[in-house]
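A.B. asks: here is a sequence together with a model predicted from it:
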Amino acid sequence: MSTVFVVRNQDGYFATKQKEWECGREAKLLFRSPHKDEALNIVFELSSKDIYLRAEAISVELDDKKQPVVEVTAPPKAKPVAEVDDQLTTEDAEIAESKADSEQPAPLAAE
């Protein structure tokens, strides 16, 4: 197996290709580089945005699908409130619609 470098912060989250932090459960999203200097550049870029960040470039193995094998220690990130609100609104609308359909009075029989 070959190795690559990934970036992990002090909370156990890994940098993604979009320079955001994820728990590492979806390895295909993670930033990875065969060169340590590229990973250190990402550490520098992310640290310049957040002075309290403590990140490091670590070497990890690749699996059979060429994805980094990382030890997941951090919980999954919560979805932003806007996404949750959108989902609730859609679900609420579907529930209200189904209730409205079931509460309509039955048609009267013709006499």
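C.D. replies: Noted; the coordinates are in hand.
A.B. asks: alpha carbons only for contacts and neighbour counts from here, please
C.D. replies: Fine.
A.B. asks: strands of the protein, start to end?
C.D. replies: If DSSP state E is used as the criterion, the strands of the chain fall at 3-9, 14-15, 21-22, 55-61.
A.B. asks: the structure to be compared is supplied as follows:
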Amino acid sequence: MSDGVFVIRNQLGQFWTRAGEWVDGREPQRLLKIKHHDEAVNQLVELSAKDIELRGEVLACDLDERKEPMVEASSHLTPTLAERAAEKSAEKAAEAALIAAQENQLSQEEDGVAEQINDEQEPPLSAAV
């Protein structure tokens, strides 16, 4: 197969990536593309040794005009890179909001303590005229 590559697919129809994770195939640029069948089989054997529940297969795929493998996406969806980035951004925003709220609460508590100290230090007003 000169104008194609081999990819590894698991029992859920997900594909192994260069980053070492299983994805659904909606982003074919992320897939591990292996030029030689024996290398793909070796990779599958290594994956199977780490995960005894894995039921994988090596698939021969043609390439599209962008030189990406043409695969059918799995029905077992995984987050895309954009979805992961949005999730991380939302987590950072929530963390920043929590820190700001904690700092605000601490500031209010410090202001309350300072006012209480000032009230205790002021001498009583005398009514002598």
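C.D. replies: Cool, the structure landed. Remember, it's a predicted structure, so these values are computed and weren't measured experimentally.
A.B. asks: hang on, the earlier thing: export the strands of structure 1 as TSV, with columns for distance to residue 39 of structure 1 and mean neighbour count.
C.D. replies: As requested, these are exported to TSV (distance: least, Cα to Cα, whole Å; neighbours: other Cα atoms under 10 Å):
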stretch	distance to residue 39 of structure 1	mean neighbour count
strand 3-9	6	22
strand 14-15	10	28
strand 21-22	14	20
strand 55-61	6	19
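A.B. asks: of all the ones you listed, which lies closest to residue 88 of structure 1?
C.D. replies: Closest of the strands of structure 1 to residue 88 of structure 1 is strand 21-22, at 23.7 Å (criterion: Cα to Cα).
A.B. asks: for structure 2, longest helix please?
C.D. replies: For structure 2, the longest helix by residue count, based on DSSP state H, is helix 81-121.
A.B. asks: neighbours around residue 62 of structure 1, how many?
C.D. replies: By the criterion of other Cα atoms under 10 Å, residue 62 of structure 1 has 16 neighbours.
A.B. asks: ok so, going back, how about the strands of structure 1 in TSV, adding distance to residue 75 of structure 1?
C.D. replies: Converted to TSV, the strands of structure 1 look like this (distance: least, Cα to Cα, whole Å):
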stretch	distance to residue 75 of structure 1
strand 3-9	13
strand 14-15	12
strand 21-22	9
strand 55-61	17
